[in-house]
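Here is the input, now give the coordinates:
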Amino acid sequence: MFQSFNDATSPDQGPPRLQALRDVLAAEGYDGFLIPRADAHQGEYVAPADDRLAWLTGFTGSAGFCAALKDIAGVFIDGRYRVQVKAQVDTAHFTPVPWPDTKPGPWLKEHLPETHKMAYDPWLHTSSEVEALEKAGVNLMATDNLVNRIWTDRPAPPMGKIMVHPMELAGESHGDKRARLADMLRDAGHDAAVLTLPDSIAWLLNIRGSDIPRNPVPHCFAVLHADASVDLFVAAEKLTEIGDHLGDEIRIHAPDTFLDALAALEGTIRVDKSSAPVIVSQTVTAEVAFDDDPCVLPKACKNAVEIDGTRTAHIRDAHAMVNFLAWLDTQAPGLTEIAVVTALEGFRAQTNALRDISFETIAGAGPNGAIVHYRCTKTTNRAVQDGELLLVDSGGQYVDGTTDITRTVVMGTPTREQQECYTLVLQGMIALSMARFPRGVAGRDIDALARAPLWRHGLDYDHGTGHGVGAYLCVHEGPARISRISEVPLKPGMILSNEPGYYREGAFGIRIENLIVVQDAPELGDKRDQLSFETLTWVPLDRRLIAVDMISPVERNWIDAYHAKIAQILDVQGSAKDWLMAATLPL
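Alright, predicted model coming up:
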């Protein structure tokens, strides 16, 4: 079993730990301390040793932070977690703060004394974050991590082994990648670039790691030089299984020498202020040029080998999903969320190719489905009742690709209201799947396509429509996404999720998610330069939830064609085959 269902909380969590932190603040003369979800690598998922936010507050979401002051402790959460946070934190001592609606700078200024000292760990905040707070008038004081001082049984940092990601899966040697990016550095007048994102380093050097669950990346830092050589700062014991893969142009150093090496750099040094911890730019004594991590965009634009591998991974994953959905349809009402998750993980494991799940499986029954990033535990575990919706968001990590899929199904007979809401979400997903758009369009320009059917009925959802996805890397990958705030132009090879939803607190949640890849659009009309999407996910939709009278002929044709292709490309056996044939019949 890949997933644990233990609760994040413990008897001494919350108020006792908050008071212990406040005792440290008083002793040091600080008025508050910032506790982000992030680690020194700014990853979405963190190792147990870096999960300070959950340890202190009980909140386990993938984004957010706590501002612990003398008299108030604000837990800042975005729209995905506004239901979840109320269930996880002690609201008598922690105050949920809607973010980014409420900016941290003004909030801190309101609750801090006029003359104050706000402490922060410079390893855990980016230059952009620090600049925004200082611009708002917050007096920041860098310090060691104050939570670490009171976390007496803090786990040790991870030491997972690093593995080679072979050429037949990567599609490009790390020497060619380094040379390509070195050309970019020289063209920009940069002598070196500091790399702090583990997935950037993993992609650049064609390696994968095992330092954090669900994401096959190693914890390490690197400096890419304009001569295409790399200084890699990583524990030597992580490298025992990769032989001579790195070669002579990759110099290995102990992690504790990283800051000294930064201080010794000469020339113009590129630093990504949105992802590198602020201690990097504070340490570099040479000229700092703030610019994007040079790996991020090339990594997002997958090559043909990576896309072919991802297609294969999705077909394999679809077989597991179809076997799971066929099994699910044989279950009577009363099936628990934990049973659902355990069964789905079992079907993926039966592929004999699964390396890990790509994130904690979400199985939300009834009202739990309205918690966007819900994770069932032994405490919250709920049975699916007759007539309720079950939202299942899951994915797998395979050596040839990363998958992420959401299907919402009904246990028994749906209500007309459930069908109407589901169909509006489905119409948005189809609109985005069929989109054609000019080259240069960003995610913000097409986000409305997925929301328009819901908007017409006064409905919406409080999360982005799509995120980038890695190639056997992180399931959430930048820089592109489909969101009202994304200005990154979409480019061929970018793999994105397409996942509109609708959530009614206390009742149900609906989300339908396929992965799509940006491609050059076939020529039409006056042959304008346009892009479109290729669908990668091939798993049937719940036909019981489709209000056929609401959909247009074009939408109906899309659904029928989608289901016909699923029936053609998937080869499941036994009772699952009968289920698949019925599930993919024309509407």
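
C-alpha from now on. contacts and neighbour counts both.
Fine.

With adjacent residues omitted, what lies nearest to the most centrally placed residue in the chain?
Nearest to the geometric centre of the chain sits residue 476, at 2.9 Å (C-alpha atoms, centre = their mean). Excluding its sequence neighbours, the residue lying closest to residue 476 (C-alpha to C-alpha, 6 or more residues apart in numbering) is residue 469, at 5.2 Å.

Following up with a second sequence; could you model it the same way so I can compare the two?
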Amino acid sequence: MFQSFDTPTRPEQGPPRLALLRDRLAQDGLDAFLVPRADAHQGEYVAPADARLEWLTGFTGSAGMAVVTRDATALFVDGRYRIQGRAQVADEIAIRNLPGDRPEEWLAHELQAGGRVGFDPWLHTAAEIRRFNKALEARDIALLPVDNPLDAVWTDRPPPPSGKAEFYPDRLAGATAAAKRQRIAGILRDAGHAWAVLTLPDSICWLLNIRGHDIPRIPVVQSFALIEADTARVRLFVDPAKVAQLTLDGVDCLPADGLLAALATLSGPVHVDPATAPFVVLDTLNAYGVAVAEGDDPCILPKAVKTNAELAATRTAHLRDGAALCGFLCWLHARTAEVAQGRARLTEIDVVTKLEEFRRQTGALRDISFDTIAGSGPNGAIVHYRVTRDSDRALQPGDLLLVDSGGQYLDGTTDITRTIAVGDPDADQIAAYTRVLQGLIAVSRARFPKGLAGRDLDALARAPLWMAGQDYDHGTGHGVGVYLSVHEGPQRLSRIGETTLRPGMILSNEPGYYRDGEWGIRIENLVAVQQAPDLSGADAGRAMLAFETLTWVPLDRRLINASALSADETAWIDGYHVEIAEKMRALVPAEVVEWLAGATAPL
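Below is the predicted model of the structure:
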């Protein structure tokens, strides 16, 4: 259940495994093969049986793709994983940086006309394969769906997951599964579509009010589904052992491998999301002449806009989680003070283990919501750092410690980042932290017209850093589910976030700044979109939205340069800290209340 500190693969394992794959490519008459960080459901997290990219290269990040030719391999990662990628893979694997470098363009340059590139049709979306085809067809390079050659050489591949499904309470969901099925069926009927294919496990779990245990950290049931517009019935393609103990009204449970055969029998139009459905789904429908209507997964937006019950439950989860974090930070500040004085030794693994202990003590923790990031000093500059026994580092005086963590509770999913000084921070650390904090405050205080998307607000978080010539290579925020995925679409605070923000959506607000080889800073709260309060006095009358802060954990006041803040920014921090002290007083032990008095004192 809880975090492992084992090193799953090592860089030196990559070359012999690549050699095995290349031998197989030669046998299959292929000049290259695509190895994505994906499973058939296109989830961010994958089961051990689907961790093909990790097994082949050693890279453990949650996004990336390797392209393997007969004589070269390139690993394509975005800004979150450039440092991590270099550290985890063998020298013979070239690191390419997305989005500037594109794998399809690299392949078009590497291969000669007449080349043959294989891909597993279950592991790539239709939209992705279209993008590859566009680049490769111009060079007369064929892109071919094939049986996965990597699976043929991965002889000790783990078995697929088999976790049992369970019902999710209607009182927490705020709607019954029957009501949700009718709602989605109505959306399909309004669009003139007869069926929809659902391939995202979190969409299916939301629709049916179930949760599962197939994927570490994410309580989903791996499955596929079809929903019929006329009847609102669902065909669920799932391992029967997972759901044998449940009675699912309006649902026909069918063998997990029966999806493609069922697709061939449908009368269209069939609604399919080309950005999330495996290529093989659209390919099968087209092969049998079934009319297709492309569009977003019909569950994604309804799932993202939380019910009042989900929001209320999430608030409760955040108070519980905040109390655990306050207890942890009280302990941590005492321990780091001893480290700064040379009287104690504290490692990153110690930090992760203790934080999980505080969350377990709530008695409500189902799992952590992702592997805890506890990066000290230079490890903090690795955006998605995961400590192992090999990388475990002892904290040093003058370090910054970046702790990004979360919990999975039945009533909500949490995600919070705090950066803590070990001893006295220096002027550069204070200046950078203050700018990051100003970005977080700007988003937290934002009042914006209805109709804006995340891309319209992303710059608010970056502006203080930009003024100092600084920035960060990740989005400002992602959507968050309710006892589902900690990274949920379609909403996001990002330059590429195009989904209109709506009341009820939950997002993270997490600007940062990273100095490679020295330290990293990130501050993260979760927020919910809400109707903006009415203004007093004259008002133009335009409908406005704002953010409700859900996270209640103090900031490290030692890292704040109060003289660089505006009066409004100071008032926001002081007001936030007052609310934390008030909300936590009845939830934490006396020694934590005492610590909070200092941690939340006015600037």
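
re earlier: what is the equivalent residue in structure 2 for the residue nearest to the centre of structure 1?
The alignment partner of residue 476 of structure 1 in structure 2, by TM-score structural alignment, is residue 487.

Name all residues that make contact with its match.
Contact partners of residue 487 of structure 2, counting by C-alpha atoms under 8 Å, 6 or more residues apart in numbering, are 44, 478, 479, 480, 481.

Return the member of those residues nearest to residue 72 of structure 2.
residue 44 (26.4 Å; C-alpha to C-alpha).

And that closest one? What does it align with in structure 1?
With TM-score structural alignment as the criterion, residue 44 of structure 2 matches residue 44.

what about its match, is that helix, strand or coil?
coil (DSSP: H, G, I helix; E, B strand; the rest coil).

Kindly report the same for residue 202 of structure 1.
Applying three-state DSSP: residue 202 of structure 1 is helix.

nearest residue to it other than its sequence neighbours?
Nearest non-adjacent residue to residue 202 of structure 1, counting by C-alpha to C-alpha, 6+ apart: residue 208, 5.5 Å away.

Next, find the distance separating residue 511 of structure 1 from residue 390 of structure 1.
10 Å (C-alpha to C-alpha, to the nearest Å).

Overlap of the contact sets of the two?
Residues within reach of residue 511 of structure 1 and of residue 390 at once, by C-alpha under 8 Å, 6+ apart, are residue 408.

returning to what we had before: residues contacting the nearest residue to the match of residue 44 of structure 2 once chain neighbours are set aside?
Closest residue in space to residue 44 of structure 1, ignoring its immediate chain neighbours: residue 62 at 5.8 Å, by C-alpha to C-alpha, 6+ apart. For residue 62 of structure 1, the contacting residues are 37, 44, 45, by C-alpha under 8 Å, 6+ apart.

Can you report how many residues lie near the first one?
Which is residue 37 of structure 1. Using other C-alpha atoms under 10 Å, residue 37 of structure 1 has 25 neighbouring residues.

ok, now the last one?
Neighbourhood size, residue 45 of structure 1 [other C-alpha under 10 Å]: 22.

ok, now how distant is the aligned partner of residue 443 of structure 2 in structure 1 from residue 466 of structure 1?
With TM-score structural alignment as the matching criterion, the partner of residue 443 of structure 2 in structure 1 is residue 432. Applying C-alpha to C-alpha, the value for residue 432 of structure 1 to residue 466 of structure 1 is 10 Å.

list the residues that contact both of these two?
With C-alpha under 8 Å, 6+ apart as the test, residue 432 of structure 1 and residue 466 both reach residue 498.

Please give me every residue in contact with the match of residue 443 of structure 2.
Neighbours of residue 432 of structure 1 in contact, by C-alpha under 8 Å, 6+ apart: 446, 449, 450, 498.

how does it look with 10 Å?
Listed by C-alpha atoms under 10 Å, 6 or more residues apart in numbering, the contact set of residue 432 of structure 1 reads 446-451, 465, 482, 498-500, 516, 532-533.

State the number of residues packed around the residue nearest to residue 42 of structure 1 when sequence neighbours are not counted.
Take residue 42 of structure 1 and drop its neighbours on the chain: the residue closest to it by C-alpha to C-alpha, 6+ apart is residue 275, 6.1 Å away. Neighbour count for residue 275 of structure 1, taken as other C-alpha under 10 Å: 22.

Would you mind finding the longest helix in structure 2?
Looking across structure 2 with DSSP state H, the single longest helix is helix 308-340.

Hmm, residue 303 and residue 174 of structure 2 touching each other?
No: taking contacts as C-alpha atoms under 10 Å, residue 174 of structure 2 lies outside contact range of residue 303: 11.4 Å.

Settle it for me: which of these two has more neighbours?
Set residue 174 of structure 2 next to residue 303 and count neighbours by other C-alpha under 10 Å: residue 303 wins out with 21 against 16.

what's the helix or strand for the more buried one?
Here residue 303 of structure 2 sits within helix 300-304, counting by DSSP states H and E.
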